[in-house]
Structure formats: structure tokens, C-alpha cells
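[1] I would like the atomic coordinates for the input below:
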Amino acid sequence: MTTTLSATEITKQLLVVLHECLHGADESGAFLDPGDDGLFSLLAGLSAEEASRPVAGFSVATHAYHLATSFDVFLDWITGKRDIAPDWDESWSRSETDDEEWAALRHRLEQRGAALEAAVAEHVPVDAQSAWGAAGLLAHTAFHLGALRVKFDLLRP
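    Now for the predicted structure:
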């Protein structure tokens, strides 16, 4: 017997994995070990000075600024605003931050993360282009989480 999943069920599972990427794994994870940090707690574990230090290429701050831009772009796409032309070069241009900017950037990412989770829940079950954008959001964010975990380990041996 073949079972076809509903768009709502697929969206729920996508949201579980997105939540893991942003907030970390609980008892079990799709790709993180239980207890591993997600994006937000990983970033919160670094000072502005550490985040500004280039390690293995770009600094953590550079990745965070890029992610902030990408979260805005994905939010627009998922909610139906698709006539966007982001400046990706600009999103990679900042490499340093101070304590105040670092706290504000982390807060912005958390706010956008919550907005993205809500947008995925609302739009993905009813719009294929939103689902495409949500899949891209998850892949893109998971990629950067992996890169940031490597940088974190190098900054905090």
C-alpha cells in the first residue's frame, strides 16, 4: 500500500528540520547530534571580537551578515515577493563587528528565523514556489551552520 503525504505533513517535517538547524537538536536530530547547538546558540557563544576574527576564510561575522541578508531574501520569496535582486557581494562585505552590532545582528537573525518558520508554515502547504524557497532556505542555512561549526572549533580549540 502506497501512502501519499499531504503538503501539510511535509511542511511539518520541513519545519522540524529547520527548527533543528536554527535552535539545535533535542532528543534526536535529522542531522545534528542530540544536544548540539543550532545557529542561534552557536553564534551566542562567541564574543564580537571572536566573531570578527577571520578563520578558515571569512569571519563568523561575515557569515552572520550574509545569513541576515539571505534570511530577508528567503522570507520575501516564501511570502510571495519574488521580484527581488539582492546584492550578494554586499552581503559578504562586512567582516568585523562590535559588541552592540553583534548583539543586534544575532537578534535580527533570531527575529527573521521566527518569521521564516511562520512563513514556511503558512505558505509552503499551498504554494510550490514557497516550498522551493523553503528547501533552499534549509539547505543554505545548514551549509552555513556547518561552516560556522568548523570556525567555532578553530576559535575555541
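[2] From here on, just use CA atoms for contacts and neighbour counts.
    Fine.
[3] the helices in the protein, which residues?
    Assigned by DSSP state H, the chain shows helices spanning 7-23, 39-44, 48-52, 60-78, 88-91, 99-123, 128-155.
[4] Turn those helices into JSON lines, columns for distance to residue 30.
    Formatted as JSON lines, these follow (distance: least, CA to CA, whole Å):
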{"stretch": "helix 7-23", "distance to residue 30": "6"}
{"stretch": "helix 39-44", "distance to residue 30": "15"}
{"stretch": "helix 48-52", "distance to residue 30": "27"}
{"stretch": "helix 60-78", "distance to residue 30": "21"}
{"stretch": "helix 88-91", "distance to residue 30": "29"}
{"stretch": "helix 99-123", "distance to residue 30": "17"}
{"stretch": "helix 128-155", "distance to residue 30": "11"}
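[5] To compare with the earlier structure, here is another sequence to fold:
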Amino acid sequence: MGKTLAESLKMLLNETFEGPENGGSYYTDTRPNAGIFGTLEDVGAEDASLSIHGSTIAAHADHIRYYLWVIRTMISGEEFEKDWGASWTISQVDEAKWTEIKEGLQTEYHTLLAEIDTIDLEEWLTNVNATIAHSAYHLGALRQMLKALESEK
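    Model prediction:
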């Protein structure tokens, strides 16, 4: 029997954030920790604060967190004002702020993942798909930024 729509969406979100399962992949590589969380795991605050091509790893991570929050807030029906520019203001972070960003990203991801089972997917399918695509884009950007850092060391 095939996967349900909710199972499929959660599997793709999982690959983007946690990495692929069971040695197979749809669009990331198959190495362990290939998702966003594994990519950020060993990045310290100092490296997360370095400007690379006009942005920082910390800004990308916080922007992903903000995007997830926006989608979840829209789904919940709460009134709010989006401020995409504010989601890019993070530049310099200390270890405490960097930990806060990564923990906030984990919280938003896990909350959205759980909500997929409770929302009307016909109504929110485009938003959830956009979340996967948007986050996968930033995963690629983060990896390129880390490669640029490695080549400078």
C-alpha cells in the first residue's frame, strides 16, 4: 500500500531537516546527518556569524525558523504581520543566541510535522510543499556556505 499524502509530506520534511532514512534519498545525499540539523550540528557561533556572500549561516538558520513559524501561524488562523526583512537581521551571534536559533528551528519543525496530521491538507498543501522546497533551498545554501568556509581554512 502506498503512503498517504501526510506521510509523504512528513517523509520529505524529515529528509530536509533530519536527513534521509534507511540509506535512501529523494533529493539529498545519503550520508548521515545530511539534513539541516546535521549540517548545522558542528557549526559554532563564530562560523555562524561570518559573512559569506553577503549573509551568515545564522541568518539562514533563523530565516528558515521564521518561515516555518509563518506557515504554522497562517495554518492556525492567527492574525500576524509578516516581516521577511526582519528574518534576515541576524548576523553576529554568541553561543547562547546560536543555540537559541537552532533550538527554535527544531521546535518549529517538530510542531509543523505534528500539525500535518491534524490540518486540512487540501487547503494547506501548497504551503506545506512550499515549506519543503524553501527549506531544501536553504539547506543547499548552507552547504555551499560551509564549503566556502572550509576552503578558506
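[6] and of the helices of the first structure, who's closest to residue 29 of the first structure?
    Residue 29 of the first structure sits nearest to helix 7-23 of all the helices of the first structure, at 6.9 Å, using CA to CA.
[7] Give the buried residues for that closest one.
    Residues of helix 7-23 of the first structure classed as buried by neighbour count (16 or more other CA atoms under 10 Å): 11, 12, 14, 15, 17, 18, 19, 20, 21, 22, 23.
[8] Roughly how far does the residue positioned nearest the centre of the first structure sit from residue 130 of the first structure?
    When CA atoms, centre = their mean is applied to the first structure, the residue found nearest the centroid is residue 141 (3.8 Å). Separation of residue 141 of the first structure from residue 130 of the first structure (CA to CA, to the nearest Å) stands at 16 Å.
[9] Repeat that for residue 42 of the first structure.
    Residue 42 of the first structure sits 27 Å away from residue 130 of the first structure, going by CA to CA.
[10] Comparing those two, which residue is more hemmed in?
    Higher neighbour count among residue 42 of the first structure and residue 130: residue 130, with 24 against 17, using other CA atoms under 10 Å.
[11] counterpart of the more buried one in the second structure?
    Applying TM-score structural alignment, one finds that residue 130 of the first structure aligns to residue 124 in the second structure.
[12] Wait, its match touches residue 75, no?
    Yes. With contacts counted by CA atoms under 8 Å, residue 124 of the second structure reaches residue 75, the gap being 7.3 Å.
[13] got a list of what residue 14 of the first structure touches?
    Contacts of residue 14 of the first structure were listed using CA atoms under 8 Å, 6 or more residues apart in numbering, and they are residue 135.
[14] what residue of the second structure takes the place of it?
    Residue pairing (TM-score structural alignment): residue 14 of the first structure is matched to residue 9 of the second structure.
[15] And the helices of the first structure: which comes nearest residue 32 of the first structure?
    Proximity to residue 32 of the first structure (CA to CA) singles out helix 7-23 among those, at 7.5 Å.
[16] Just the angle for that closest one relative to helix 99-123, thanks.
    170 degrees (axes from the mean of the first three to the mean of the last three CA atoms, to 10 degrees).
[17] so how far is helix 7-23 of the first structure from its chain's centroid?
    How far helix 7-23 of the first structure lies from its chain's middle: 13 Å, per CA atoms, centre = their mean, to the nearest Å.
[18] ok, now stretch 48-62 of the second structure?
    Worked out by CA atoms, centre = their mean, stretch 48-62 of the second structure lies 14 Å from the chain centre.
[19] closest to residue 37 of the first structure among the buried residues of helix 7-23 of the first structure?
    Comparing the buried residues of helix 7-23 of the first structure against residue 37 of the first structure with CA to CA places residue 23 closest, at 6.7 Å.
[20] that older thread, compare the helices of the first structure and give me the one nearest residue 33 of the first structure.
    Short answer: helix 7-23, nearest of the helices of the first structure by CA to CA, at 10.1 Å.
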